[in-house]
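A.B. asks: please find the sequence and the predicted model below.
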Amino acid sequence: MLILTSNDIERFYTMKDAIAVDKQALKIYSQGNSDVPLRINFDMQKGQCLFMPAHIKGSDIVGIKIVSVFPDNPKLGKPSVPAQVLMLDPQTGEVCAMLDGTFVTQLRTGAVQGAATDLLARKNASRAVLIGTGGQAVSQLEAMLTVRSLTDVAIFDIDTQKAKQFTEEMKHRFAHFSTNLYFSENLDDDISQADIITSVTTSKVVTFNGEKVKPGTHINGVGAYTPEMHEIPECIVEKANIRVVDTKEGVFAEAGDIIDPIKQQLVSEDDFLELGDLVIDPTQCRLNEQQITLFKTVGTAVLDVYIGYDIYLKAKEKGIGTFL
């Protein structure tokens, strides 16, 4: 079995790699060539354990992500949300790899937004806004920078000090992109100028003023993943010209900022495409510079398993990781 840490993976696997693989994973999903059972959730005395398996038909790629949520873990010097991705050998059924699941989740979640932004944002997009500076924010920022030549990115969080510190750290981390990263002093102004908006929070209320969004903007809703959470304004869901989700099954069951507009009959489920549909048929992407496009993701084990196996194969080829 090959053990791959986050440091191992970062040595050779890029955001560009992850974006390409995420596109193919969702294409496979939308074509009906995968099995993704409902995740299993066990409530325990000190937390929860979630088991998320997936099977890619034909290639017989099989794996499972195991995520635990134990709020008291930091008192023990351990992460509150530990995760691992286990991959099985298609020929023998044996566990062939264990990957750092926290890192894989961050990577594939940033990459799926990057895939959507690549397919839907205007080619000449130059200004972006990132809302939220939590654990997923680094990969979300990297994905936007990877798929578009951005001149400016405004960074905002309700925790001002945290946002300013994050901004300074990202200036150093992503200096090679030569993009002006700055803390947003006036979110409304930055939203009104943005070509791309990415919100990645667990907010139960909308995170920006939808009336400030200009024609031609692409919006990513990444953080809200329960029926109680709402990041994207209802007016944006209603007036978006193209509405795309990672999986209809997941978003219509879990994403409050999409569920509520559907319940209010502002939009219907038939008004949404899956990202895999755009990979299959690119003519369904943006048609002109004035269209507002919207992407919503809640995640799917297909992404974890497909990218996990790709990382495993490349690591084995390069001799990276620890064999047990």
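C.D. replies: Done, it's in.
A.B. asks: could you use CA atoms for every contact and neighbour count after this?
C.D. replies: Fine.
A.B. asks: doesn't residue 130 belong to a strand?
C.D. replies: Yes: counting by DSSP: H, G, I helix; E, B strand; the rest coil, residue 130 is part of a strand.
A.B. asks: and here is the other one:
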Amino acid sequence: MLYLNDSHITEAGVDWVKLAGIAEDAVRAMDRGEYAAPLKTYLRFPEPGNRIIATPAYLGGSHPLAGIKWIAGFPGNIKNGQPRAHNAIILNDPENGLPLAFLRCNLLNGLRAAAVSGVMLRAYADSRPDQDIRLGIIGWGPIGRLHLDMCAALLGSRLKEITLYDLRDIDPQSVPEAVRGRTAIASDWRKLYRRSSVIATCTVSAERYIDEPAAPGSLLLNVSLRDFKPEGVAGVRAVIVDDWREVCRENTDIELLHFRHGLREEDVRTLADLVCRDALAEFSGETVFFNPMGLGIFDIAIAGHYCREAVKRGLGIELP
């Protein structure tokens, strides 16, 4: 059994084109029915904000794997100088159930989130080939930083401008040097929101605050799922989700739209519709609202990739 941690993942390297491609391949396998993904289970504690989420999944395709992600979210950790989330993944051989690897890697959670956003971003950019991109990121934590890295890698020269906002002060030196010259730090989220064509919300906001429509034709990467008040997005027709059953619960923005504005499963499109059936074609030039709850198949696919890389490079620790 192979053990990997964040240092091993970092040593293996991050190729955003490859990671987005892995996520896209997982979507195609899901569309073919080569997967199993029970609903996530939430383990709750007396402190309401604390929870551990179990996400089991099987993914077929060219590299079949099964496994489970076990991620703890304890918001109070930040005050103690600890990570808010602690992530672990176990991978099993789907032929015999043999445990193959244990990954104790917080980084993998962010890589998966940004890779899935990358699938949406590439489809959006491809549907608007002549449009320069002005990126706005709300929330400059680990997920926000990985989203900037991903966007810069996938968009290249089309990424003309970057604006960042966080409730806490952002150190300009924390911005990657390669994009620092085209990056501004906003003093208010509205300034960022009104001038950006792609907006990624990467926060742990306790309350929704975005109460106005985005600029027409924008892409809203709703990574944190609980930033938009319903009135700000109720008029958006192009709503994309990874899985309706997962995302229409747990007080997400999709669940609020469902209860308050009658949004139904038949009203949304899925990542499978996006990747396999060109779902954006029916929403030419319209604002796109992307809500990924985070499916286990993506965690398994990304973790499997890094296990194969680790074996090739001799990384990790073999456990008896």
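C.D. replies: All right, it came through fine. Since the model is a prediction, treat every value here as computed from it, not as a measurement.
A.B. asks: post the TM-score for the overlay when you can.
C.D. replies: After superposition, the two chains reach a TM-score (TM-score structural alignment, normalised by the length of the second structure) of 0.85; 310 aligned residues with a Cα RMSD of 2.8 Å.
A.B. asks: quick one: residues in contact with the helix or strand harbouring residue 164 of the second structure.
C.D. replies: Here residue 164 of the second structure, judged by DSSP states H and E, is contained in strand 159-165. By Cα atoms under 8 Å, 6 or more residues apart in numbering, the residues outside strand 159-165 of the second structure that reach it are 132-140, 151-152, 182-189, 192, 196.
A.B. asks: again, only this time at 7 Å
C.D. replies: 132-140, 152, 182-189, 192 (Cα atoms under 7 Å, 6 or more residues apart in numbering).
A.B. asks: pull out the buried members of these.
C.D. replies: By neighbour count, with 16 or more other Cα atoms under 10 Å, those hold 133-140, 152, 183-186, 189, 192 as buried.
A.B. asks: out of the contacts of strand 159-165 of the second structure, which are inside helices?
C.D. replies: 152, 189, 192 (DSSP state H).
A.B. asks: make CSV out of these and add distance to residue 240 of the second structure.
C.D. replies: Shown next, in CSV, are these (distance: Cα to Cα, whole Å):
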residue, distance to residue 240 of the second structure
152, 22
189, 23
192, 22
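A.B. asks: wait, which of those is closest to residue 78 of the second structure?
C.D. replies: Among these, residue 189 lies closest to residue 78 of the second structure (Cα to Cα), at 22.1 Å.
A.B. asks: relative to residue 210 of the second structure, how far out is that closest one?
C.D. replies: Using Cα to Cα, to the nearest Å, residue 189 of the second structure is found at 9 Å from residue 210 of the second structure.
A.B. asks: can you tell me the closest non-neighbouring residue to the counterpart of residue 262 of the first structure in the second structure?
C.D. replies: Under the alignment (TM-score structural alignment), residue 262 of the first structure pairs with residue 258 in the second structure. Using Cα to Cα, 6 or more residues apart in numbering and skipping the chain neighbours, the partner closest in space to residue 258 of the second structure is residue 264 (6.2 Å).
A.B. asks: which residue ranges form the helices in the stretch 51-200 of the first structure?
C.D. replies: For the stretch 51-200 of the first structure, applying DSSP state H, counting those that start in this stretch gives helices covering 101-120, 137-147, 160-173, 187-193.
A.B. asks: quick one: the strands in the stretch 151-300 of the first structure?
C.D. replies: 152-156, 180-183, 196-199, 218-221, 242-245, 272-274, 293-296 (DSSP state E, counting those that start in this stretch).
A.B. asks: make JSON lines out of those and add distance to residue 286 of the first structure.
C.D. replies: Output for the strands of the stretch 151-300 of the first structure, formatted as JSON lines (distance: least, Cα to Cα, whole Å):
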{"stretch": "strand 152-156", "distance to residue 286 of the first structure": "22"}
{"stretch": "strand 180-183", "distance to residue 286 of the first structure": "26"}
{"stretch": "strand 196-199", "distance to residue 286 of the first structure": "14"}
{"stretch": "strand 218-221", "distance to residue 286 of the first structure": "10"}
{"stretch": "strand 242-245", "distance to residue 286 of the first structure": "7"}
{"stretch": "strand 272-274", "distance to residue 286 of the first structure": "13"}
{"stretch": "strand 293-296", "distance to residue 286 of the first structure": "8"}
